[in-house]
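Participant: Attaching a predicted model along with its sequence, questions to come.
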Amino acid sequence: MRDYLQFYIDGQWVDPVEPKSIPVENPATEETIGNVSIGSAADVDKAVAAARRTFASWGISGKPERLDLLRSIQSELDKRREDLAEMVSMEMGAPMSLANGPHVQLMIGHVANTIEILERFEFEQPLGPTMHIYEPIGVVGMITPWNWPLNQIACKVFAALAGGNTMVLKPTEIAPFNACIFTEVMHAAGVPAGVYNMINGDGPGVGTAISGHPGIDMVSFTGSTRAGIEVARNAAPTVKRVAQELGGKSPNIILDDSVFAESVARGTTAMMGNSGQTCTAPSRMLVPHARMEEAKAAAKEAAEKVIPGDPNGNATIGPVVSKAQWDKIQGLIEAGIEEGATLVAGGPGKPEGLETGHYVKPTVFADVTNDMRIAREEIFGPVLSILGYDDYDDAIAIANDTEYGLASAIMGEDQELARSLARRIRAGRVAINGGYDLNAAFGGYKQSGNGREWGEAGFHEFLELKAVMGYA
């Protein structure tokens, strides 16, 4: 058992104003692994006061001071890699290969990338007689999710620090312990008191207080579109900046070419990663109608190679994060069957031999139409929907026929065709044949949010721009 019953405010661990805690579950065993305190608006007030007080000095710090701090954080993170990976695996049920790999490596990558950007960034840029000056926004409220917890904390915190901001972080209450270890890292690295503050809690108690707080200048939120709407509504009276990375229902256009079967298999495997709990997951696979049967065979073979099981064993994927998430996924699998989609692999219920834990069968539906629930709703589980298209114009129309626009993919051998199709997809990201880049701007169109994270685009998100005319 591990308990984190204090919050990190003004450089020290402090008790909540009103003591209250909830259990934290291991989704692979359904056992309680510890308890975490749940904060309130009073705790947010304390943290905001500390952040505002410290902003007076940290906001005018120079690049050398910020770079020294980021390098110190980088060094301390390296010491806690194993602890962070083990905690992510325990809280999320992620296989250790995934926890040690992408979960921790993304965090390490973000701090290194932020250092590189800060080293070359010019906070004062002349344009004719005017000097454009980039300044910190102020106090940033951060609300982060459970599905890629370290990644989402890292890409917000490091960019905000580099820009000279102070902050109040509310990590997810579902998988909070990794954020507590991250906070121990920040303290060990010597973050000045009040620059970084962390309060555990739920959305109604802490998230609402952060998003509506008059002492917070910006809210950076990652989560569901439903919750994002509430964050924006709460933030509106104070006219603070709101940056949001929300839901997705990403299309993956499979080109009609000689590597078709290979592309289908790769797309299926990509969908199942992190147990399908990825907002950019390529959940709608688009294939030519004439090759639907071929797609079914390739997807079935690939899905059957995805082995759910014990995160400490040789499993490909672990459980989904909670019973509530499992129930939601099961309901949508049942809806797919009821609406007439062809069940190619997986299906309702738990995989054989995995009665304990929130495990979901890697599931593939084919002959899906874009009006079905499994094609329109974010399932957030290892469930792939395969839709047919007539030609590439039809594929683009289907791809864009969604309220979301976070990410998309194109797979095939014709690079020029892929590039031309990428320009027509209404989404913040397009991955051609699995292309990946930490410097690539990350964010969505439509109801997938606004603003950008990662790389220099994410760096700008935490800066205000002042134009001083007559400067020259």
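Facilitator: Thanks, I have it. Residues are numbered from 1 along each chain as shown.
Participant: hey, let's count contacts and neighbours off CA atoms from now on
Facilitator: OK.
Participant: just the strands in the stretch 51-200 of the chain please.
Facilitator: 124-127, 130-136, 139-143, 166-170, 196-198 (DSSP state E, counting those that start in this stretch).
Participant: Put together CSV for the ones you listed, with mean neighbour count and distance to N274 on each row.
Facilitator: As requested, these are exported to CSV (neighbours: other CA atoms under 10 Å; distance: least, CA to CA, whole Å):
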stretch, mean neighbour count, distance to N274
strand 124-127, 13, 41
strand 130-136, 18, 34
strand 139-143, 28, 21
strand 166-170, 29, 22
strand 196-198, 27, 26
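Participant: Any idea which of those strands gets closest to Y404?
Facilitator: Y404 lies closest, by CA to CA, to one member of the strands of the stretch 51-200 of the chain: strand 139-143, at 20.5 Å.
Participant: Also compute the angle for the closest one relative to strand 166-170, please.
Facilitator: Here strand 139-143 points in a direction 20 degrees away from that of strand 166-170 (axes from the mean of the first three to the mean of the last three CA atoms, to 10 degrees).
Participant: out of the strands of the stretch 51-200 of the chain, nearest to A467?
Facilitator: Here strand 130-136 is closest among those (CA to CA), at 4.6 Å.
Participant: Next up, a structure to set beside the first:
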Amino acid sequence: MRDYLKFYINGAWIDPVTPKTLDVTNPATEAVAGRISMGSAADVDAAVKAARAAFASYSQTSVAERVALLEAIINEYKKRYADMAAAITEEMGAPAVLSQKAQAAMGVGHLTTALNVLKDYRFSEQRGTTLLAKEPIGVCGLITPWNWPVNQIACKVAPALAVGCTMVLKPSELSPFSAQIWTEILHAAGVPAGVFNLVNGDGPTVGAALSSHPEVDLVSFTGSTRAGIEVARNAAPTVKRVHQELGGKSPNLILPDLDAAGFQKAVTAGVRGVMNNSGQSCNAPTRMLVPNSRMDEALAAAKAAAEATTVGAPDSGAALGPVISRNQWDKIEGLIAKGIEEGATVVAGGVGKPAGLDTGYYVKPTVLAGVNNQMTVAREEIFGPVLTILGYDTVDEAVAIANDTPYGLAAYVSGADAEATRKVASRLRAGQVNINSAAPDLMAPFGGFKQSGNGREWGEHAFGEFLEVKAVLGYAAKQA
């Protein structure tokens, strides 16, 4: 039983202004795994004031000092790696292997990427007699989700620290254990008091107070499009910068020129991409587009891949654990039922829990066929292990269907002809396009078009989110 009842403000663990606790549920067991304190606007104010006071000195630190700090954080993270993985498994129900090899690994990955970018980053350049200087934006409010908890913390905190910002983090109240360990890591690494602060709480209270606070210069939010709109509204009166990484309904185009083996491989990879992390990834390839002439082939491959996907307890060796909460389970089940009601055919999975898993928020790996792009399951982000398969007759039609969505976070395309596949990728309206199941790239910018948000995270592009550009005219004397 974890009791995390203090907030981290100005380099110390302190009690909340008003005591209020929340039980945190392990979604694999439905049992209470721990408690956290729930913050208030007064807690946020104290944290923001600490960050503001610390900004004066931390913003003036040298690159060498910040390099040393990131190196110290990485060293401390590695010491706590097993603790981090265990916390993510407990708070999310993520399979132990996924927590160890993917979830926890992303923390080290983003820290290391930020360190490497910082070493060579140009914070100023001279153009004629004018100096263009990139300076830290100030105090940052960071609001992170539950689905890839330390990934989203690290990809915001690491670049913010690297460029000289100070910050207040509000992690999801559904997955707060990893944020606690992250904070302990930063404290042990010697992050100066006030530079990083942690306040737990919910969106309507702590999130709103953080995004509306006049002393916060930037709010970086990852979560649903609905919540992102509220963050932007709260931020608008103070004209602060708002960075949003929001929802997705990513298309996955399987092109007709693939041979039988390549086609099966692409479909199988697409199914696995949806099922990973129990479908709880904003960039999951949830709309698979296949040629109508090869639909039977696609359905057979998708059915086999889905039915080969094991579901079970985090320590069972199963590929999928539960989804995060009863509310999410109800939403996913309702959308599967809605798809069937609107005419979709169940190829694999369907409503109800998998056999033998009555306790825990488990969902059957589900494939729905006979879907058109106007059905609810093709329009709304399900955020569970549910794939929809849509047919097309021409590549132009496939591209049109792919782009017919309010979202634009990611897109996927598989094809045999490299040039033709690249051309299709160039026509897809998404912030990140993956060709032929390419491996992740932590230096590639991550973010979306349209209602999937604005701004970019990961790698060098993340630095720009936390910087202001200052033009200093007359910095250099004119040449005689």
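Facilitator: Looks like it came in fine. The model shown is predicted, which means the values in this text are computed figures rather than measured ones.
Participant: Could you get me the TM-score between them?
Facilitator: After superposition, the two chains reach a TM-score (TM-score structural alignment, normalised by the length of the first structure) of 0.99; 472 aligned residues with a CA RMSD of 0.7 Å.
Participant: re earlier: generate JSON lines for the strands of the stretch 51-200 of the first structure, with distance to A243 of the first structure as supplementary columns.
Facilitator: Converted to JSON lines, the strands of the stretch 51-200 of the first structure look like this (distance: least, CA to CA, whole Å):
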{"stretch": "strand 124-127", "distance to A243 of the first structure": "24"}
{"stretch": "strand 130-136", "distance to A243 of the first structure": "15"}
{"stretch": "strand 139-143", "distance to A243 of the first structure": "10"}
{"stretch": "strand 166-170", "distance to A243 of the first structure": "14"}
{"stretch": "strand 196-198", "distance to A243 of the first structure": "19"}
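Participant: Quick check: which of these is nearest to G412 of the first structure?
Facilitator: strand 139-143 (37.1 Å).
Participant: Return the distance of the closest one from the chain's centre.
Facilitator: 16 Å (CA atoms, centre = their mean, to the nearest Å).
Participant: and if you look at stretch 232-247 of the second structure?
Facilitator: The answer for stretch 232-247 of the second structure is 17 Å, by CA atoms, centre = their mean.
Participant: now do stretch 136-145 of the first structure
Facilitator: 15 Å.
Participant: next one: stretch 54-69 of the second structure
Facilitator: For stretch 54-69 of the second structure, the distance to the chain centre is 27 Å (CA atoms, centre = their mean).
Participant: So which residues of the stretch 201-350 of the second structure form helices?
Facilitator: Taking DSSP state H, counting those that start in this stretch as the test, the helices found in the stretch 201-350 of the second structure are 208-212, 225-235, 260-275, 295-307, 326-341.
Participant: export those helices to JSON lines and tack on distance to V367 of the second structure and mean neighbour count?
Facilitator: Converted to JSON lines, the helices of the stretch 201-350 of the second structure look like this (distance: least, CA to CA, whole Å; neighbours: other CA atoms under 10 Å):
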{"stretch": "helix 208-212", "distance to V367 of the second structure": "37", "mean neighbour count": "25"}
{"stretch": "helix 225-235", "distance to V367 of the second structure": "25", "mean neighbour count": "19"}
{"stretch": "helix 260-275", "distance to V367 of the second structure": "8", "mean neighbour count": "21"}
{"stretch": "helix 295-307", "distance to V367 of the second structure": "7", "mean neighbour count": "19"}
{"stretch": "helix 326-341", "distance to V367 of the second structure": "10", "mean neighbour count": "17"}
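Participant: now the ones you listed in a markdown table, with distance to T183 of the second structure?
Facilitator: Below are the helices of the stretch 201-350 of the second structure laid out as a markdown table (distance: least, CA to CA, whole Å):
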| stretch | distance to T183 of the second structure |
| --- | --- |
| helix 208-212 | 18 |
| helix 225-235 | 24 |
| helix 260-275 | 30 |
| helix 295-307 | 38 |
| helix 326-341 | 27 |
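Participant: Nearest to M288 of the second structure among these would be which one?
Facilitator: Using CA to CA, the helices of the stretch 201-350 of the second structure put helix 260-275 closest to M288 of the second structure, at 7.4 Å.
Participant: Span of stretch 308-322 of the second structure from start to end?
Facilitator: 17 Å (CA to CA, to the nearest Å).
Participant: which bit of the first structure covers that stretch?
Facilitator: Aligning stretch 308-322 of the second structure against the first structure (TM-score structural alignment) gives residues 305-319.
Participant: residues making contact with the matching stretch?
Facilitator: For stretch 305-319 of the first structure, the external contacting residues (CA atoms under 8 Å, 6 or more residues apart in numbering) are 27-28, 89, 92-96, 269, 272-275, 351, 354, 357-362.
Participant: Of those, just the buried ones, ChimeraX syntax please.
Facilitator: In ChimeraX syntax, the buried subset of these is picked out as below (16 or more other CA atoms under 10 Å):
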select :27,28,89,92,93,94,95,96,269,272,273,274,275,351,354,357,358,359,360,361,362
